[in-house]
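Undergrad: I'll drop the sequence and a predicted model, then ask my questions.
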Amino acid sequence: MAFKALLFVAVAVAAFAYTSATECYLCNSQIVPGCAKEQGKRSNSFDCASQTPLTGLKYNCLKTVYEIGGYEHVQRNCIEKNVTCGTLRKQFKAQGVDLKECLVCGKKLCNGQ
């Protein structure tokens, strides 16, 4: 069950991350334990526009803190501008994932705190 929920989280975020001219931190604490800490100059960042330069889609940065199987995880990524934390909460809840925190922001590297 935990793997299925984790897979959903990865797919849900990736589905919204087909990614504008916003640079965001990009990490998952299940892969990079330091992702749970505040990000800085040496942290992995990503120009969201580079994923889909031909679509013209606009993007924000995203930080989510969620719980699966009693373990808390942090994920930082790009997300399409029309997606809100409310949308994500509903999707996470439908998969049995507890979304503890959600931040959507539109400035460079704003998902680092």
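TA: On my side now, so go ahead. Residues are numbered from 1 along each chain as shown.
Undergrad: going by C-alpha atoms from here, please, whenever you check contacts or count neighbours.
TA: Fine.
Undergrad: what about the helices in the protein?
TA: With helices called from DSSP state H, the chain shows them at 2-16, 85-94.
Undergrad: mind listing what's buried in the longest one?
TA: Spelled out, that is helix 2-16. Residues of helix 2-16 classed as buried under the neighbour-count rule (16 or more other CA atoms under 10 Å) are 5-6, 8-9, 13, 16.
Undergrad: let's bring in a second model and compare:
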Amino acid sequence: SVFLAVNATKCFDCVTKEPRRDKCVQPQDPKTSDYFDCGQLTPVSGDKYVCGRLEYQRDGRTMVTRACLIEITCEALEKISQIELTNCTICDTDFCNGA
């Protein structure tokens, strides 16, 4: 029989809304922070989903996005999004985008 590899990496999932009091900027905790099981996403042409933590500036404020992403380099992500990332982490283990 054939077994399909199941990508079920769990990633923290949040976007900065109000930088001064924002929980997404703070280190995350699996017990209290929102997360998403990337296995719920349908891969496009065999793409693998990984976790990402992206940091960028908007109006002089630090913004953070944590999410499941298609496996891609930070450089390619910056080019596609047209946002200058001040910090970028791509990783592939559960909750690895929590720091």
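TA: Sure, I can see it. These numbers come from a predicted model, not from an experiment.
Undergrad: TM-score for these two?
TA: Here the TM-score for the pair of chains, by TM-score structural alignment, normalised by the length of structure 2, is 0.79; 90 aligned residues with a CA RMSD of 2.2 Å.
Undergrad: Throw the helices of structure 1 into a markdown table and include distance to residue 38 of structure 1, thanks.
TA: As requested, the helices of structure 1 are arranged in a markdown table below (distance: least, CA to CA, whole Å):
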| stretch | distance to residue 38 of structure 1 |
| --- | --- |
| helix 2-16 | 20 |
| helix 85-94 | 20 |
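Undergrad: residue 70 of structure 1 matches what in structure 2?
TA: Residue 70 of structure 1 is assigned residue 60 in structure 2 as its aligned equivalent, the criterion being TM-score structural alignment.
Undergrad: try residue 105 of structure 1
TA: In structure 2, the position corresponding to residue 105 of structure 1 is occupied by residue 91, as judged by TM-score structural alignment.
Undergrad: list the contacts of that match.
TA: Each residue near residue 91 of structure 2 by CA atoms under 8 Å, 6 or more residues apart in numbering is listed here: 50-52, 97.
Undergrad: and of those residues, the nearest to residue 77 of structure 2?
TA: Minimum distance to residue 77 of structure 2 across the contacts of residue 91 of structure 2 is 10.3 Å, recorded for residue 52 (CA to CA).
Undergrad: relative to residue 75 of structure 2, how far out is the closest residue to that closest one other than its chain neighbours?
TA: Computed as CA to CA, 6 or more residues apart in numbering, the closest residue to residue 52 of structure 2 that is not its neighbour in sequence is residue 90, at 4.6 Å. When CA to CA, to the nearest Å is the yardstick, residue 90 of structure 2 and residue 75 of structure 2 sit 11 Å from each other.
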